[in-house]
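In: The following block contains a protein sequence and its predicted model.
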Amino acid sequence: MRTRATVAAVSGALALSALAVPAARAEDSGTPYTLGVSFSNFQIAKSIKVGTSNKVSTAVTYTLTHGSDVDITAEDFFTEPFLYRGTFGEESTPQLFGDDFATCTATSSTTATCKGTIAVYPAEGDLLNSQAGTWKAGADAVAFNGQDPTSGSIDYNKVGYKDQGDLGSTLVQRYSKLTVNAAPEPVVKGRTVTATGKLTRADWQSHTYKAFANQPVKLQFRKAGTSTYTTIKTVYSDAYGNVKATGTATYDGYWRLSFAGTTTTAPVNATGDYVDVQ
């Protein structure tokens, strides 16, 4: 799992994690001092829907407040947002970062608005199925203060570092799919329309979509010429994710299946299937 944004694009510098836990080198090079910054006003999407293969990115903004001795415009100052599971601390795992550091725009002599991204690569094993659900948000910053992070003799006593958790939260959800086929087509008015489909969701470990069993799925209808779906009834997916529901044909229109989602799995609506009533 990738747990830190690399800084290969920034003069080949080390990842910030090298500064967060320099215990193995502390005897030789000291430890970073606590950088005079704090983070607030963290904004992120309410949910991040992740499939089986494609990279997913979500935008993040936050306010960085800093002391007068911190130069956020320096070439060797970096900050980034991240997500983590569990209690915040050095052992917080897993963690999700972006591909690049955030960019910050000063709003006063001691504050800046920073914009970054969180990136997820499901095909590279970033997530386990058990990790779907609520993730907490944090941010960090480092000031190298002229120290070369690629040097084997870097003086960590001259480097400032600060991270902060519990800035917000989001749902990292397994992407879901839902199909529908309404039949017969056409249908005689007053007869039964049967809608069948299948509910599946992303399996982050096998990188395939698998059945989502025993989930409530709504059968909905939208009359031709209107824009609103009405729920007819609620049924449950079977052990194989299959869904079957029936309704009465009264008007021409679209039949669909709808899944409201769970904390771990994203909501989804099947594309409506048009049935002509004769």
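Out: Sure thing, it's come through.

In: contacts, neighbours, all on C-alpha from now
Out: Will do.

In: Arg222 sits in which helix or strand?
Out: Arg222 is part of strand 216-223, with elements assigned from DSSP states H and E.

In: can you list the residues that contact that strand?
Out: In this structure, residues lying in contact with strand 216-223 by Cα atoms under 8 Å, 6 or more residues apart in numbering are 195, 228-237, 243, 245-246, 251-260.

In: what sits against Phe101?
Out: Ala5, Val7, Phe78, Thr79, Glu80, Gly116.

In: ok, 6 Å please
Out: Taking Cα atoms under 6 Å, 6 or more residues apart in numbering as the contact definition, Phe101 lies against Thr79, Glu80.

In: ok, structure two:
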Amino acid sequence: MRIRATVAAVTGALALTALAVPAAQAAGSSAPSRADYRTDATKAFAASHSAGSGITAFSTAADTTDGPDVTFSNLKIASAIKVGTTNMVATTVTYTMTHGADVDITSDDFATGPYIYKGTFDSPSNAALGDEAATCTATSSTTANCKGDIDIRPAEGDLVNADAGTWSAGALAITYSNQGETDQGSLGTTKVQRYSKLTVNAGPEPVYKGKTVTSTGKLSRANWEDNEYHGYTVQPVKLQFRKAGTSTYTTIKTVNSDSYGNVKATATATYDGYWRFSFAGTTTTPAVSAAGDYVDVK
């Protein structure tokens, strides 16, 4: 689920669709479809804006105007979310919710869930939530431990390439009876990264001792705008070798990928073993190592 561009009233409403699953439904009654979540939450959120409440999906650090009396803390999220070109990626988030004595978190009228956003809290360029509300377990009359997912679908246009990098995390709660919404950002950070791939082919096979082994491969990463993989250009890539019968790779040299993401490196054949390329990663792209290619030395 996403918010693209400005996170204005209506798009903010779409972001809340994932939370339109009452807590009671998690206990056993059948939940509506994902489209129903979107429709119901959009209507509730848009109604609160048309009523002049002034609440937006990401308005203040802890906006409780017309929303449930809740605050959030202890949020934990993965350090990185690696997103490819087609498959939905789900990331579990946990957090503590503290609420007023008058807030019934088991009511059909109440739902809560985590979200992540790119950019500033007041004006995020994009955001993502889960398809369903978080599940919460009461730890006292006014606190609960909650767990929910962030769901990202690259094939449905949830991301553009500029979204790669550091995102902030938060949590929100809504009540349906008055279309109230409370949210709190800056509770943590994660990296949303363009999934990477790296290949290697070493040869000749076999090779005579003292002769040259040439390794070729390609470093590529997901493009979220055309849903293909393209070469990651001008990036440092290590050529590594593992002697047969051992478990540790040693770096032989570092080369750069070319303007197409292709990688080529040469080394002297000394022992039977495995050759691979390894990329350390960047903020926008995760680290990756190719599977070792075995070369027999005569």
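Out: That came in fine, so what should we check first? Worth saying up front: this structure is predicted, and the values here are computed from it rather than measured.

In: TM-score of the superposed pair?
Out: Counting by TM-score structural alignment, normalised by the length of structure 1, the TM-score of this superposition works out to 0.88. Behind it: 262 aligned residues with a Cα RMSD of 2.1 Å.

In: Any of the contacts of strand 216-223 of structure 1 buried? List them.
Out: Neighbour-count burial (16 or more other Cα atoms under 10 Å) applied to those gives 195, 229, 235-237, 243, 245-246, 251-259.

In: Please flag which of these sit within helices.
Out: The members of these all map outside helices under DSSP state H.

In: I'd like to know how far Thr91 of structure 2 sits from Asn201 of structure 2.
Out: 34 Å (Cα to Cα, to the nearest Å).

In: centroid residue for structure 1?
Out: If you average the C-alpha coordinates of structure 1 and look for the closest C-alpha using Cα atoms, centre = their mean, you land on Ile48, 3.1 Å from that point.

In: check contacts around the aligned residue in structure 1 for Ser259 of structure 2.
Out: In structure 1, Ser259 of structure 2 lines up with Ala239, judged by TM-score structural alignment. Shown here is Ala239 of structure 1, whose contacts under the criterion Cα under 6 Å, 6+ apart are Ala213.

In: In which helix or strand does Ala239 of structure 1 reside?
Out: Ala239 of structure 1 belongs to no helix or strand when elements are defined using DSSP H and E.

In: go on, Ile150 of structure 2?
Out: Residue-wise, Ile150 of structure 2 maps onto strand 143-152 under DSSP H and E.

In: before we move on, what about Arg38 of structure 2?
Out: Assigned by DSSP H and E, Arg38 of structure 2 belongs to helix 34-50.

In: Identify the residues contacting that helix?
Out: Residues lying outside helix 34-50 of structure 2 but in contact with it, judged by Cα under 6 Å, 6+ apart, are Val10, Ala13, Leu14, Leu16, Thr17, Ala18, Ala20, Gln179.

In: now it, how far from the centre of its chain.
Out: 24 Å (Cα atoms, centre = their mean, to the nearest Å).

In: for stretch 219-229 of structure 1, same thing?
Out: Shown here is stretch 219-229 of structure 1, whose average C-alpha point lies 31 Å from the average C-alpha point of the whole chain (Cα atoms, centre = their mean).

In: swap in stretch 96-109 of structure 1?
Out: Going by Cα atoms, centre = their mean, the spacing between the C-alpha centre of stretch 96-109 of structure 1 and its chain's C-alpha centre is 18 Å.

In: Could you do stretch 40-55 of structure 2 as well?
Out: Stretch 40-55 of structure 2 has its average C-alpha position 28 Å from the chain's average C-alpha position, going by Cα atoms, centre = their mean.

In: once aligned to structure 1, how far is the longest strand along structure 2 on average?
Out: Scanning structure 2 for the longest strand, with DSSP state E as the assignment, gives strand 180-194. When structure 1 is overlaid, strand 180-194 of structure 2 sits 0.8 Å from its aligned residues on average, using mean Cα distance after the TM-score superposition for structure 1.

In: Show me what the helix or strand just after that strand is in contact with.
Out: Per DSSP H and E, strand 180-194 of structure 2 leads on to strand 196-198 as the next helix or strand towards the C-terminus. Judged by Cα under 6 Å, 6+ apart, the contacts made with strand 196-198 of structure 2 from elsewhere in the structure are Lys218, Leu219, Ser220, Arg221, Ala290.

In: per the alignment, the third one corresponds to what in structure 1?
Out: Put plainly, it is Ser220 of structure 2. When the two structures are superposed using TM-score structural alignment, Ser220 of structure 2 falls opposite Thr200 in structure 1.

In: thinking its match is in contact with Thr208, fair?
Out: No. Taking contact to mean Cα atoms under 6 Å, the distance of 9.6 Å between Thr200 of structure 1 and Thr208 leaves them out of contact.

In: Which residue, neighbours along the chain excluded, lies closest to Tyr62 of structure 1?
Out: Nearest non-adjacent residue to Tyr62 of structure 1, counting by Cα to Cα, 6 or more residues apart in numbering: Phe42, 4.3 Å away.

In: Could you say which helix or strand holds the one you found?
Out: Counting by DSSP H and E, the element that carries Phe42 of structure 1 is strand 37-44.

In: Can you verify Ile105 of structure 2 is assigned to a strand?
Out: No. According to DSSP: H, G, I helix; E, B strand; the rest coil, the state of Ile105 of structure 2 is coil, so it is not within a strand.

In: how many other residues sit next to it?
Out: By the criterion of other Cα atoms under 10 Å, Ile105 of structure 2 has 25 neighbours.

In: how close does it sit to Thr85 of structure 2?
Out: Between Ile105 of structure 2 and Thr85 of structure 2 the distance is 37 Å, computed by Cα to Cα.

In: Who has more neighbours out of Thr91 and Asn201 of structure 2?
Out: Asn201 (20 against 16).

In: Just give me the match in structure 1 for the more buried one.
Out: Per TM-score structural alignment, the equivalent position to Asn201 of structure 2 in structure 1 is Asn181.

In: Next, the contact list for that match, please.
Out: The contact partners of Asn181 of structure 1, by Cα under 6 Å, 6+ apart, come to Ala195, Thr196.

In: Kindly report the same for Asp203 of structure 1.
Out: The neighbourhood of Asp203 of structure 1, defined by Cα under 6 Å, 6+ apart, consists of Tyr209.
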